[in-house]
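> Pasting a predicted model and its sequence here:
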Amino acid sequence: MRILVTGYSGQLGYDVVREGVNRGIDMVGIGSKELNITDGPSVKEFIHEKNPDAIIHCAAYTAVDKAEDDKEKCWKVNVEGTTHLANAAKEIAAKFMFISTDYVFEGLGKVPFIESDVPNPVGFYGITKYEGEKVVQSLLNEWFIVRISWVFGMNGTNFVKKILELTEKCSELNIVGDQIGSPTYTFELSRLLLDMIQTERYGIYHATNEGFCSWAEFANEIFHITNKRIKVNTITSEEYPTRAVRPKNSRMSKQKLIDNGFNPLPSWQEALEHFLTNLKLEGK
């Protein structure tokens, strides 16, 4: 089986390719340098040339705040790019997996969102990811849509790395405590995605590490595992204003994974410990 992965230069795409290679799968990882997904003719030519059996589309415009002012580019990447890739997948009869986000939901309430809940994004990034979901569903029959949240991995920047950098110069941090979600380690997520793409159990899934926490609780766990004495002041979203509105409720139910025979991911605490161990081993 040959699997083409977009977003190879990012956290998730990198780990998906690496895990696939470890499994002996023929993996083709591409970043924006190898292919501009907003260029329809180039996408068609490239996909036909590589002729994969499946495409895992991890590439995305993910600068949530910047997207509010750079709407044209965000739309081109997240909607038009997804359209080009989905059309190319259809032409060669390849399975297609679209990586989506908790930002497709408005983030109200405290109950975990289920896969059949109707999205209602409040920010432009979330709007484009929901539009991408609709494109995939309208163009293809053999598709997976996998919504993820709060990812961290070895390749690229993320909350964990940024927090650890801040500890080099700060002994006290103000961190938001009213946004609740599931931190997700891309290494473990990549294994699940590869398991899924090799089946025909198509549909919408939520895939994150188990359990929920706030960003402040996440930070405290980072400090607990790394034995750093940093004071965390829990603040509200309103006390830390951002250009784009963040969903306060990013809880997502993963019951559909279990119902379809997939193993749930470990707890976010276990995942974080695993990640920090690997980070130390690689000297990062």
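Done, it's in.
> going forward, measure contacts between C-alpha atoms and count neighbours the same way
Noted.
> so where do the helices sit in this structure?
Using DSSP state H, the helices of the chain run over 11-22, 40-50, 64-67, 71-75, 81-91, 124-139, 159-166, 186-197, 215-226, 255-259, 268-281.
> quick one: residue 200 from residue 261, how far?
Distance check for residue 200 against residue 261: by CA to CA, to the nearest Å, it reads 12 Å.
> whoops, residue 85 was the one
For residue 85, the distance to residue 261 - CA to CA - is 28 Å.
> Of the two, give the one with the bigger neighbour count.
residue 85 (25 against 10; other CA atoms under 10 Å).
> Hmm, residue 41 and that one touching each other?
No. Here residue 85 does not reach residue 41: they are 10.4 Å apart, not a contact under CA atoms under 8 Å.
> Below is structure B, check it against A:
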Amino acid sequence: MSKVLVTGGSGQLGRELRLKAQIFHDHTFVFTDRSELNIADAFQVRQVVERERPSCVINCAAYTAVDRAESDIDAAMSVNHSGAELCAAEARRIGARFIHISTDFVFDGKKSTPYVEDDMTSPLGVYGLSKREGERAVLDAHPDACIIRTSWLYSAYGANFLKTMLRLGRERSEIGVIADQVGTPTWTADFADVLLQAVTADLSGIFHYSNEGVASWYDFAIAIMELSGLSCDVRPLETHEYPTPAQRPAYSIMNKRKIRSALNISIPYWRVSLQKCIERLKQEDL
């Protein structure tokens, strides 16, 4: 039985993988969080990898505070670039496979058709830049690594757009949400299933994964209110009406043909998955 080491095990994706791992009996899993493994610390990375000797490493650890990254450049680069490189290098050193999570924010959003894996990257902010540099460093350190870009992750865990909208929907009668940025909401439960399949599929190179379909943040918020039975009105905002420190891509739809073919999977529509996640949240509230 092979062993899988997961970094960032307390994040929303890591926590979803913990649940899935309980019924994924072909592998044993070791989950670490930042208190156990700071991936930007070369000594810790070497120590944990040497102790566990995994056959595969899934790097879910990341600096994801998009706006804060604009003034916290060193921290974002330390984790998303240097840390990813250290983990990839250590995985290669012991002959382990390496799966790294990246983001749609490596693109500038100027296309009008879905991004494919070999489209030019041109991040608009520090977060996207740190992830793009991390991708490059990972492939330099471990040429057979698998990088999967995803978008707009949400889950029943941690802080994310879904949880924020549910809170605001209960507290307010009306909110404004950006309507001129489009992408695809992605449920971590669906993504975790794909990652577990990738463990055994021996993928290498760059892939895209999100749920299917297209939505603006406004569409996403409307669906959250409808599916959760909240009466909060959602009004559309243009990006200039809600300025943020970091600029975000206006269009970040990704083409998933490559990963669908490689894993022979059917990808759920975003609204179907959102309903399942909200139902799970309701059950946990009871």
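Received the coordinates, thanks. Because the structure is a prediction, the values reported are computed rather than measured.
> on that earlier part again, quick check: which of the helices of structure 1 is nearest to residue 31 of structure 1?
Closest approach to residue 31 of structure 1 among those is made by helix 11-22 (8.8 Å; CA to CA).
> buried set for the closest one?
11-20 (16 or more other CA atoms under 10 Å).
> which ones are touching residue 214 of structure 1?
176-181 (CA atoms under 8 Å, 6 or more residues apart in numbering).
> So which of those residues is the closest to residue 188 of structure 1?
Using CA to CA, these come closest to residue 188 of structure 1 at residue 181, 17.0 Å.
> And stretch 156-175 of structure 1, what's buried?
159-161, 163-164, 173, 175.
> An error on my part: the question was meant for stretch 233-253 of structure 2.
Buried, per 16+ other CA under 10 Å, within stretch 233-253 of structure 2: 234, 236-237, 239, 246-253.
> Please list the residues outside that stretch that contact it.
Contacts of stretch 233-253 of structure 2 with the rest of the structure, by CA under 8 Å, 6+ apart, involve 66-68, 70, 104-105, 107-115, 124-126, 173-184, 214, 218, 221-222.
> quick one: it aligns where in structure 1?
Stretch 233-253 of structure 2 corresponds to residues 231-251 of structure 1 when matched by TM-score structural alignment.
> What count of nearby residues applies to residue 34 of structure 1?
The tally of other residues near residue 34 of structure 1 (other CA under 10 Å) stands at 11.
> so what corresponds to it in structure 2?
By TM-score structural alignment, residue 34 of structure 1 lines up with residue 36.
> residue contacts, its match?
Taking CA under 8 Å, 6+ apart as the definition, residue 36 of structure 2 has no contacts.
> What's the separation between it and residue 45 of structure 2?
10 Å.
> so where in structure 2 does stretch 154-170 of structure 1 end up aligned?
The aligned range for stretch 154-170 of structure 1 is 156-172, by TM-score structural alignment.
> Give me the residues contacting that stretch.
With CA under 8 Å, 6+ apart, stretch 156-172 of structure 2 has contacts from 11-12, 15, 153-155, 175, 221, 224-225, 228, 230-232, 277-278, 280-281.
> Over to stretch 180-198 of structure 1?
Under CA under 8 Å, 6+ apart, the answer for stretch 180-198 of structure 1 is 11-12, 15-16, 19-20, 54, 95, 97, 144, 148-153, 207-215, 218, 248-252, 262-263, 265, 268, 271-272, 275.
> quick one: that stretch aligns where in structure 2?
Against structure 2, stretch 180-198 of structure 1 falls on residues 182-200 (TM-score structural alignment).
> give the contact list for the equivalent of residue 135 of structure 2 over in structure 1.
In structure 1, the residue matched to residue 135 of structure 2 (TM-score structural alignment) is residue 133. Residue 133 of structure 1 makes contact with 98, 100, 145, according to CA under 8 Å, 6+ apart.
> Check residue 17 of structure 1 too.
Residue 17 of structure 1 neighbours (CA under 8 Å, 6+ apart): 5, 8, 27-29.
> Identify those among these that sit within strands.
5, 27-29 (DSSP state E).
> Pick the one among those residues closest to residue 140 of structure 1.
Nearest to residue 140 of structure 1 among these is residue 5, at 17.7 Å by CA to CA.
> I'd say the closest one and residue 56 touch.
Yes. Counting by CA under 8 Å, residue 56 is a contact partner of residue 5 of structure 1 at 4.9 Å.
> if I line the two up, what does residue 123 of structure 1 land on in structure 2?
Matched across to structure 2, residue 123 of structure 1 falls on residue 125, judged by TM-score structural alignment.
> ok, its match - contacts?
By CA under 8 Å, 6+ apart, the neighbours of residue 125 of structure 2 are 70, 246-248.
> Of those residues, which pair is most distant in space?
Checking those with CA to CA, the most distant pair is 70 and 248, at 12.0 Å.
> And residue 183 of structure 1, how close does it get to residue 270 of structure 1?
Distance of residue 183 of structure 1 to residue 270 of structure 1, given as CA to CA: 11 Å.
> who's more crowded, those two?
More crowded of residue 183 of structure 1 and residue 270, by other CA under 10 Å: residue 183, with 27 against 13.
> ok, for that one, nearest residue in space, not its chain neighbours?
residue 150 (4.7 Å; CA to CA, 6 or more residues apart in numbering).
> residues in contact with that neighbour?
Contacts of residue 150 of structure 1 (CA under 8 Å, 6+ apart): 181-184.
> residue with max distance from the center of structure 2?
The centre of structure 2 is farthest from one residue, residue 173, which by CA atoms, centre = their mean lies 30.6 Å away.
> That residue against residue 232, yeah?
Yes. Using CA under 8 Å, residue 173 of structure 2 is in contact with residue 232, at 4.6 Å.
> Quickly note the distance from residue 97 of structure 2 to residue 110 of structure 2.
Distance from residue 97 of structure 2 to residue 110 of structure 2, by CA to CA: 34 Å.
> do the same with residue 220 of structure 2
For residue 220 of structure 2 relative to residue 110 of structure 2 (CA to CA), the value is 21 Å.
> ok, now residue 243 of structure 2?
Applying CA to CA, the value for residue 243 of structure 2 to residue 110 of structure 2 is 19 Å.
> Likewise for residue 276 of structure 2?
32 Å.
> out of those two, which sits in the busier spot?
residue 276 (14 against 11).
> What is the equivalent residue in structure 1 for the more buried one?
In structure 1, residue 276 of structure 2 lands on residue 274 (TM-score structural alignment).
> ok, the one residue sitting closest to the centre of structure 1 - contacts?
Central residue of structure 1 (CA atoms, centre = their mean): residue 148, 4.6 Å from the mean position. Neighbour list for residue 148 of structure 1: 99-102, 184, 206-208 [criterion: CA under 8 Å, 6+ apart].
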